[in-house]
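J.: build me a model:
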Amino acid sequence: MKTTFVSLALFLAVVAQMVASMAVITNPVSSTKGKGGKKLSVVWNDDGKSPKISDWGGVNVFLAVGSQNVQYKLQQLGSNLPVTQTKGSWKVDPSIGANSKSYFIRMEGTKLGSDGNPPMAFSARFELSNMSGQFNSTVQNAANGKEGAAPSSSTTGSSGSSSTSSASSSSTSSTGLSGAASSSKSSSASSSSSTTSGVAPIYLNSALVTVGAIAAGVAAFV
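T.: Presented below is the predicted three-dimensional model:
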């Protein structure tokens, strides 16, 4: 297990960039009720401050769960989207997790900042039902915020990733995403239920931001 923690210098750089720029995800919001197997609408905009979304390179959109410290990308919805795009609608894979109100959207730019990390933005936590998978205990703990105050709303972090490590040992299909937690039929003989495993969490400094501080325009998450 290899872990790299966010340095103080990186933390200060992230905070400074967050103050300067805010990409805002306006949908989904905390009252959103999506369903596995159905399309989920994601809408975002740019506050016009530097660095603008036009400086992100491309935009990757992920469906995720996690805490302020540790997050898991469960499904990549959009890949290298043009920076001029401000919305999208994608089908939610029901096998990635359980029915929960802990899901959120995580957006990342493809162009790294001067600190070596991508610009990021986060939505509010929202509910997904009609899901057929299950979270393992590691992912569930992160979703419950036991590894740090849980995010609750739209937030923009500029930099983010800082560490990856394997979080589960049970066999399951993996999305291959960094920090991804894929959920599907487990091959374990002791259980036939779907489990979220093969997970590599992304660790973030809990002091970076408080997701949800801004569902109305200012958000801080990871």
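
J.: all contacts plus neighbour counts: C-alpha atoms, from now on.
T.: Fine.

J.: would you map the strands across the chain?
T.: In the chain, the strands defined using DSSP state E lie at 23-27, 33-35, 39-46, 59-66, 70-81, 87-91, 100-109, 120-122, 126-129, 182-185, 194-197, 202-203.

J.: for the longest one, packing partners?
T.: Applying 3 or more Cα pairs under 8 Å, 6 or more residues apart in numbering; DSSP states H and E, one finds that strand 70-81 makes contact with strand 59-66, strand 87-91, helix 137-143, strand 182-185, strand 202-203.

J.: of all these, which one is nearest F5?
T.: Among the helices and strands packed on strand 70-81, the nearest to F5 by Cα to Cα is strand 202-203 (7.3 Å).

J.: contacts for that closest one next, please.
T.: With Cα atoms under 8 Å, 6 or more residues apart in numbering as the test, strand 202-203 has contacts from F5, N69, V70, Q71, Y72, S161, S162, S163, T164, S165, S178, G179.

J.: mind putting those residues into TSV with distance to N27?
T.: Converted to TSV, those look like this (distance: Cα to Cα, whole Å):
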residue	distance to N27
F5	31
N69	23
V70	22
Q71	20
Y72	20
S161	23
S162	27
S163	28
T164	28
S165	30
S178	24
G179	23
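
J.: here's the other one to compare against:
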Amino acid sequence: MIKVFLALVATASPALAELSMTAPVAGTVCTGGQACAVTWNDNRQGPSLAQQGNCTIALYTGGAQQQTFLQPIAYPQSVNVSEIQSISFVVDPAIGENSDQYFIRFSSLTLANPTSPTNPYLSFSAKFTLSGMTGTFNSTVRNQIASASATPSSTAGGSTSQTSTGTVTRASSSSTTSRASNGTNNAAFPRAVIGTSTGSAGVLVAGAAFVVGVVSLF
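T.: Modelled structure (predicted):
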């Protein structure tokens, strides 16, 4: 069943969109079972990447006020977004269906929401498409998508920060997808490759532990 996972999310505040997503953006198509790149930079329009610091990163669907956690990318571990600007993860095809309603969410562990200090500062990619998917959205997720009056995606910048509270649910294998696999418990898709902006070194995230070493990126 779907259960409440976290109460964090918000209405959009583009003025604070300092973490600018360069991939994925609107129009991006990633494929289930294949690598999907996530890249970002500092657009210098709000708090710096250094201020945002360590962030968890995950794949979500839903709207601005209600969202569903689908797959961890750097979670519950984190990456320092000022030191690293690229990460690649393999999309678990069973976490959802073919749709253009997916997005990446960054949640800062070091910077608080300026209008709600008990909550973290959040940044989002634009909504993008996943194809080659084998899962099925349940009614809760479909309602989140259908009822969204606003989304966590921006226009040209590809990034929007969120500054008030809302509801986040977490997908379970029995409801949001047609077979077991929200990415957290599926051993085939728990890992992400994290690298510097030059792609020369990084960290392999596997399950609950970091394995540090030189890896080949992109």
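
J.: circling back to that earlier point, closest one to G109 of structure 1 among the helices and strands packed on strand 70-81 of structure 1?
T.: G109 of structure 1 lies closest to strand 59-66 among these, at 4.7 Å (Cα to Cα).

J.: which other residues reach that closest one?
T.: The contact list for strand 59-66 of structure 1 (Cα under 8 Å, 6+ apart) reads 71-83, 102-110, 139-145, 150-151.

J.: corresponding residue for S159 of structure 1 in structure 2?
T.: Aligned by TM-score structural alignment, S159 of structure 1 pairs with T163 of structure 2.

J.: wait, M21 of structure 2 sits on T28?
T.: No - contact status for M21 of structure 2 versus T28: not in contact, 11.8 Å apart, counting by Cα atoms under 8 Å.

J.: neighbour count: the two, which is higher?
T.: M21 (25 against 14; other Cα atoms under 10 Å).

J.: look up the closest residue to the more buried one, ignoring the ones flanking it.
T.: For M21 of structure 2, ignoring the flanking residues on the chain, the nearest one in space by Cα to Cα, 6 or more residues apart in numbering is W40 at 4.3 Å.

J.: so how far is T151 of structure 2 from the one you found?
T.: Computed as Cα to Cα, to the nearest Å, the W40 of structure 2 to T151 of structure 2 distance reads 19 Å.

J.: cool, and V29 of structure 2?
T.: In terms of Cα to Cα, V29 of structure 2 sits 18 Å off from T151 of structure 2.

J.: cool, and G32 of structure 2?
T.: 23 Å.

J.: quick one: end-to-end distance for stretch 147-158 of structure 2.
T.: End-to-end distance for stretch 147-158 of structure 2, by Cα to Cα: 22 Å.

J.: pull the residues that contact it.
T.: Defining contact as Cα under 8 Å, 6+ apart, one finds that stretch 147-158 of structure 2 is touched by 11-12, 14, 20-22, 24-26, 62-66, 103, 124-127, 159-162.

J.: buried ones among the residues you listed?
T.: Burial by neighbour count, judged by 16 or more other Cα atoms under 10 Å, picks out 11-12, 14, 20-22, 24-26, 62-66, 103, 124-127, 159-162 from the contacts of stretch 147-158 of structure 2.

J.: excluding its backbone neighbours, what's nearest the corresponding residue of structure 2 for G34 of structure 1?
T.: Superposed on structure 2 with TM-score structural alignment, G34 of structure 1 falls opposite C30. Sequence neighbours aside, L130 is the residue nearest to C30 of structure 2 in space, at 5.0 Å (criterion: Cα to Cα, 6+ apart).

J.: can you tell me how far that neighbour is from S78 of structure 2?
T.: Note on L130 of structure 2: its distance to S78 of structure 2, by Cα to Cα, is 24 Å.

J.: what about those two, which has more around it?
T.: Set L130 of structure 2 next to S78 and count neighbours by other Cα under 10 Å: L130 wins out with 22 against 19.

J.: all set, thanks.
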